[in-house]
Each structure stands twice: as C-alpha cells, then as structure tokens.
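Student: have a look at this prediction, sequence included:
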Amino acid sequence: MRAVVVTTSYPISNDDPSGHFVRSSAQELARSGAEVHVIAAGGSVLDAPSRDGELFVHRAGGGALFGWPGVVARARESPLRLLSAGPFALSVLARLRQIGPVDRAVAHWIVPCAWPLLLASPGAPLEVRAHGADVRLLLRAPRAARSSIVGALLRRGARFVFAAGALRDALAGALASEQARALLGASRVEPPAFDLPPVAERADTLRREILQGPAERVAVVACRLIPTKRVELAIEAARAAGPGLRLVVVGDGPERAALERLAGRGGPADGVSSAGGAAVRFTGALPRREALAWIGAADVLLHPSSHEAAPTVIREARALGVPVVACDAGDVVAWARDDDGILVAEGTAESLAAALRAIPSRRSDRAPAPLP
C-alpha cells in the first residue's frame, strides 16, 4: 500500500519540535506496512525527496508562511506572507503528480492541506485531521465559505479525525443542521500520536542544577511565546504563589522581550531573574528532547493557554508523571475529569497561583498517568 501525507508542519530534524505529532502519525502508518510519502511545507518543490527513516519526505515550499512560530504570528509580522498559501497548494499538486497513484491520502489540517487532495488521487480514501488552528480559521470564515469547504470534503467521502471533541462540536455547531449531522457521522475524535524519548536522567540533572534548597519547587511553561499562550499569566502566578517557586519558560517567540521585561530581567539569554520573589529562567528555543527533560524536571507544568484543542505538552507531562495546572481550553476539562493530576484553574494569576500552591513538591514515586 502507498500512502501520502500532506502537512504544513513537519520536523527538519529529530530534535525539531515542529510537527512531531505529524511525524509520529506517519510513522505509525509506515509500521502498518505502507510506503509513506510526506509532502511538507518548507524547502522547494525542486528539492529532491529525502528519507526520514522509513518515510519519504517531499518539500513543497511555503516556508515563508508555514514556519515557526506559526502562521498567525508570521502573517501578523508580514501580511504578504499569506501569498505563499497559493504556491504551496500548487507545489503540493506537483509533488502528488511526481509520486503517482496512492491507496490512501491523509491531510493534517483541513486548510490548506486537504484542498490539493480533492484534486488528486480521486480513488484513494481521504482522511482529514483537524488540529485546532484550521478549525478556528473556518469558524472565522464567512458561513458560505465554511459550508463550501466542508461540503466539498464530505462529497469526496473524506473521513475527519478531530484532535479534540471541542473542535468537532465547534465546527458542527457552525454548520447547517444537515451538514452538521453529516460531519458528525463522518468523524471521530482522536488525540494526535506522539513519541516520548527517554529523558529521566537529563531531567534529574536539570533539577539538581536549578534547585537551591529542599523547600524549592520548579514550575515549567513550555510553548511558543505568542499571545494566546498567555505566558504573562504564568509569570504573574509564579509571583503570587509565594517564595520557593522557580519558573522555567521553555520556548521562544515574538512575545519574549515583553515577557522578559515583565519578569524583571534584561540580561543575557538563559539567565535567571526575580519576579516578585519567584525566580524566572528563560531557556529560549530548545531541541525537543531537552524541552521534554525540563518538563520531566518540574514539580508542575503550568499551561495558561487560552486557545487549544488537545495540547500535546499536557499529555507529555502526564506521561512523564508531572502534574499540570491549566486553563479551560479544548478538551482539557474533559481530561481533568478522568485524571486528578490535571488541575483546571480560571484564567487569572490569582487562580493559577492558588492551584500552584496546591501542588506538592515532587515525590520520587510519582508515576506516569494514562494518556487521554
């Protein structure tokens, strides 16, 4: 069986955190015996295909728009980057012609990745995976455009896989009743696959390095530093939680300078400063394994994001046995009903601080939680 996966996000190396869940999904498909071709944003359609283990990776350009720290941030920085969406779709079509007939087609993100597959491989079953930003884009689109896109995919016989039930409910609720019923009947909810490399030894080393006393605790925020992640709330909550809490901000993005000023630091990267009694450390962007080690070193993962679907970082933290304090977004509340290691707080510094104070210092016997 030959399969093609079309995506705007795919890692450029083993340690690149971008699109690692897409890679894990494609690897699962390859393990089932399929010959898997991934068409991903970045590079050029003129680049020769490369190998990523068992996967064949074909680049289709569009990196000006579909790159770190995300489409919204890149388009806000330079609206002209939106013009890259059209050439990317055309390059995907060119790659599909080069690959030839396939037995299965998978699009990660409804838009723009599913559209080229409507025009190619007409006999192959089409699976469309929605992760969040694509659904939010459709919800902001005119009703006629939203209905046209979903209707075209349903007529093609596409099966939809939503990363979170909240995403499916939101999209169905924005469609006419007949189309909504069709969407619900052609879809399922399934959080994205992810791999978890061993990081325990490195996590213990990081914990020993940052803690200065037995009464101290470590809270970690791991995300792109963009407005919807609300890292400023994490800094304010750490300040309000009282002494003995060290906050580590893992990641980078356009909000970093403002967040550093809020934390009261302006020194060199990877420094430590005091934010009202809480020590705050900014690591900058890290390889994925190192970022996971910081999560594993924590007493708690703090995730105050306002826009999520099925946040992988929360699932990674729970798989590492780390408690989570998060705000209500996506399926987080539903997960918390089945996992007492996830505390859901209101989106205020005071509420997050109270939840942080309720998390005890890490025990050596803590165990991973079952994944949602």
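Tutor: Structure received.
Student: for the rest of this, base every contact and every neighbour count on C-alpha atoms.
Tutor: Noted.
Student: for the chain, which helix is longest?
Tutor: helix 85-99 (DSSP state H).
Student: following element in sequence after that helix, please.
Tutor: Next helix or strand after helix 85-99 toward the C-terminus (DSSP states H and E): strand 104-108.
Student: ok now that following strand, how far from the chain's centre?
Tutor: In terms of Cα atoms, centre = their mean, to the nearest Å, the centre of strand 104-108 is found 18 Å from the chain centre.
Student: repeat that for stretch 200-219.
Tutor: Offset of stretch 200-219 from its chain centre (Cα atoms, centre = their mean): 26 Å.
Student: show me what counts as buried in that stretch.
Tutor: Arg202, Ala203, Leu206, Arg207, Ile210, Arg217, Val218, Ala219 (16 or more other Cα atoms under 10 Å).
Student: which of the residues in stretch 38-51 are buried?
Tutor: Neighbour-count burial for stretch 38-51 [16+ other Cα under 10 Å]: Val38, Ile39, Ala40, Ala41, Gly42, Gly43, Ser44, Val45.
Student: stretch 347-361 now?
Tutor: Those would be Gly347, Ala349, Glu350, Ser351, Leu352, Ala353, Ala354, Ala355, Leu356, Ile359, for stretch 347-361 by 16+ other Cα under 10 Å.
Student: which residues in the stretch 201-350 of the chain form helices?
Tutor: Counting by DSSP state H, counting those that start in this stretch, the stretch 201-350 of the chain has helices at residues 231-240, 256-262, 288-297, 312-319, 332-338, 349-358.
Student: JSON lines for those helices, including distance to Leu93?
Tutor: Below are the helices of the stretch 201-350 of the chain laid out as JSON lines (distance: least, Cα to Cα, whole Å):
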{"stretch": "helix 231-240", "distance to Leu93": "39"}
{"stretch": "helix 256-262", "distance to Leu93": "37"}
{"stretch": "helix 288-297", "distance to Leu93": "31"}
{"stretch": "helix 312-319", "distance to Leu93": "30"}
{"stretch": "helix 332-338", "distance to Leu93": "37"}
{"stretch": "helix 349-358", "distance to Leu93": "47"}
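Student: what about versus this one:
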Amino acid sequence: MKLALVVPGGVDRGGERRVIPALLHFIARLAQAHEVHVFALRQEAKPARWPLAGATIHNVGEGWTRWRAIRAIAAEHRRAPFDRIHAIFSGPCGQVAVAAGLWLHCPTLVHIAGGELVALRDIRYGGRQNWRGRLCEALVLRCADQVTAASAPIIDILHRLGIDAQRVPLGVDLAAWPPQSPRRRPAGPARLIHVASLNRVKDQHTLLHALAALKGRGIEFTMDVVGVDTLAGQIQRLATTLGLASHVRFLGFRTQRELRPLMCAAHLLVMSSRHEAGPLVLLEAAVAGIPTVGTAVGHLAEWSPAAALTAPPGDWIALADAIEHVLADEDLRLQLAWSAQRRAMREDADHTARAFEALYLSVRDAPALPVRLRR
C-alpha cells in the first residue's frame, strides 16, 4: 500500500531531538512493507523533504499550513494514488487528512493522541474549548472512516460523543528499549523520576507539592525531572520555595539513549498530568521494570490498581499518599512493576503496526461525502 501519514511534527531529520519515539517506531515498521509518506505540518519553518526511518518526510512549514498540506498530499497522490490517509492526532492533522481524503476519494483514519477531546479552560488546553473547536472535531470524527485512540478513557469519551472507535496504543520498540526485569530496591533514599515537558497540562505544580508533602513526612527520596522547560523557570523556582532544591534535579531534554540509564536507575516513575491519551513514558518505564504512580488519566487510569496506583488529577495529598504507599511496600512495588511490564510488552510497537495495518485493510474504498458522514 501507499500510505500518507499526517503528523504535527516529531519527525526531525536528525532522528533524535524533536522527535516522537513511538511515531518513529511506527513509521519504521510500516515502511518495511509499504510506501510511506509523512506530511509534517510544522516540523520546520520552511517547506522541505528528507528521508527518515524508511519513509519520505514532507515538511509543510508555516503559513496557510493546512491548505498547503492538503495540496502536498494531492500532488503526491497524482504521482501514484494513496491507498489510505492516516492522521496521528486529530485537530489540524485530522482536518488535513479528512479534507484530503474527501477530495481524493481515499479512505481516512484519525488517531486521537492528545487533548483533542478535552477542554481545560483554566490553562487554555484542549480541542473543545469553544464552539469552533467542537464543530471541527465533530466534522473530522464523523467524516473519518476509522477513529482510534491510545487508551480506554479516550475511547469512553469518543463513545459518549457517539463515535465508534477502537483502542490502539502507541507501543514501545523492544529492540531500541529492551526489557529489563523489575529489581528489588536497595536501602537508602528512593530514586523517583518524572519525564514530561514542564507545562500546565503535565501539572508539575501538583507534583512538587506532593514531593513537599513526602519530605514533610520524613520520607527520603531524590527525583530526576526530565523534559523541556516551557514555563521559563517557574517550576524550578517553586521547587526552591518548597524546600526541594536538594531533592529534585531538573535535567532538561534528554534523548532516548540518554533517558534510558536514568529510567533504569529509578525505583518509581511519578506522573501528575491533568490529561493524557497515553503517555508513552509509562510504557517505557514498564518495559524497563519501573512501576508508576500518577494521576488517573490515560493508561494510568486503565491500568490502576493492578499495574499502577493513581490519585485524582490535581490532588497532591492523594498523590503523595500513593507514592508513600508504594515506597513502603516493596512487594507491592514489584507486583505493580511485573504487571505493568506484561501489559506494555503485549502492546509493543509491533502490536501497534499490526493493529493499524489490519485497520487499513478493514476500511473500504471511500464513497461520496453524504454516505460517509457518521450518524
């Protein structure tokens, strides 16, 4: 098959920075059996093209991006027709994929991978914050031939909106991120890790207050925080204010190769997000034998309590309680780690590619627009 993938970015020509690892693993697997063209809306400012992971990347660039992306897909379609058009993320990517699919009479798939279906207005996050966003998402999801999402909570939202959807996690490449058996924690301070960009939706404010509560209870720990700072040092200043400067290291961005030893040295991953469709880092930690405590979103919500412990989003006291509970019970920590690892390895990158390939085959050639609109 000839496939068009529409993505916001995550496909930098260097293959290490400004990438989405799960996306690269998926592209590489598809490219082994299919001709894959990836249309990145804003990877770089100017239009460009380069090879990556066996696929051809078409960077659309800034300025009338959606319209130019549709035209770029149509131009490549004229060279040789696409069999399927697949948006990873809805929002602008879904709009481009569906519009191109309708124009070219090509089946389309849309994968919900972020905050497309939520409205967190206090932090200006989500695709459904106003009527225009809700209308755009409704049109995209009802015109797509197949809708998927990474985790059960997102599937539940789609079902409540009247959209039939299938769960397809974006899995870990077990060759690039090899499994490691869970290990018993030695004596001494617990080593915690948090991997996420510093931003409002990841909610490091709640994370640091939970850590301050742990410190107040006399629990010994250190934490590595890995991720790009988008808040101009606000979280680092909060850590100092809360007396956590000697407990928390802010390491900034790390490549996958740099992240791996940090993850393997940790005893517990802690996530504090207000919303997640995944996150992939939960799966990476599980494969590395590290259990997770976090807020009840995405995979965390569907894995709890057998393979993760959760607290309500924004509740740092409950998050601190959950962390303390796991650190105080080593048998529980190992039980969570083994259960999480089994789940993550069942749904690895190979599983992701097989699931999407099956969906590509299951959707039929696209009829005219009035027939395709979902009821």
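Tutor: Cool, the structure landed. All values derive from a computational prediction rather than experimental measurement.
Student: to Arg2 of the first structure, which of the helices of the stretch 201-350 of the first structure lies closest?
Tutor: helix 312-319 (28.0 Å; Cα to Cα).
Student: quick one, that closest one and helix 288-297 angle?
Tutor: Between the axes of helix 312-319 of the first structure and helix 288-297, defined by axes from the mean of the first three to the mean of the last three Cα atoms, to 10 degrees, the angle is 50 degrees.
Student: report the aligned residue range of the second structure for helix 312-319 of the first structure.
Tutor: Using TM-score structural alignment, the residues of the second structure aligned to helix 312-319 of the first structure are 280-287.
Student: out of the buried residues of stretch 347-361 of the first structure, which comes closest to Gly321 of the first structure?
Tutor: Distances from Gly321 of the first structure to these, taken by Cα to Cα, are shortest for Ile359, at 13.0 Å.
Student: mind listing what the nearest residue to Trp67 of the second structure once chain neighbours are set aside touches?
Tutor: Leaving aside its chain neighbours, Trp67 of the second structure sits nearest to Val96 (7.6 Å; criterion: Cα to Cα, 6 or more residues apart in numbering). With contact taken as Cα atoms under 8 Å, 6 or more residues apart in numbering, Val96 of the second structure is in contact with Val6, Arg66, Trp67, Ala69, Ile70.
Student: 10 Å - rerun?
Tutor: 6-7, 39, 41, 65-71, 73, 85-87, 90, 140 (Cα atoms under 10 Å, 6 or more residues apart in numbering).
Student: equivalent analysis for Glu35 of the first structure, please.
Tutor: Met1, Arg2, Ala3, Val4, Ala26, Leu29, Glu54, Leu55, Phe56, Val102, Asp103.
Student: from the residues you listed, pick the one nearest Val72 of the first structure.
Tutor: When these are compared for distance to Val72 of the first structure (Cα to Cα), Ala26 wins out at 25.2 Å.
Student: work out for me the element that closest one sits within.
Tutor: helix 20-31.
Student: and the helix or strand that that helix is followed by with helix 85-99, angle?
Tutor: Elements were assigned by DSSP H and E; along the chain past helix 20-31 of the first structure, the next helix or strand is strand 35-40. Here strand 35-40 of the first structure runs at an angle of 160 degrees relative to helix 85-99 (the same axes, to 10 degrees).
Student: how distant is strand 35-40 of the first structure from the center of its chain?
Tutor: 20 Å.
Student: and what of stretch 18-38 of the second structure?
Tutor: Here the centre of stretch 18-38 of the second structure is set off from its chain's centre by 15 Å, with Cα atoms, centre = their mean.
Student: could you do stretch 179-188 of the first structure as well?
Tutor: Taking mean C-alpha positions (Cα atoms, centre = their mean), stretch 179-188 of the first structure and its chain are 24 Å apart.
Student: hmm, back to that, which of the contacts of Glu35 of the first structure are buried? Put it as a ChimeraX command.
Tutor: With 16+ other Cα under 10 Å as the criterion, this ChimeraX line picks the buried residues out of the contacts of Glu35 of the first structure:
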select :2,3,4,26,29,55,102,103
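Student: in a markdown table: the contacts of Glu35 of the first structure, plus distance to Ala172 of the first structure.
Tutor: Listed next are the contacts of Glu35 of the first structure as a markdown table, based on distance: Cα to Cα, whole Å:
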| residue | distance to Ala172 of the first structure |
| --- | --- |
| Met1 | 33 |
| Arg2 | 32 |
| Ala3 | 28 |
| Val4 | 27 |
| Ala26 | 27 |
| Leu29 | 28 |
| Glu54 | 36 |
| Leu55 | 34 |
| Phe56 | 35 |
| Val102 | 30 |
| Asp103 | 29 |
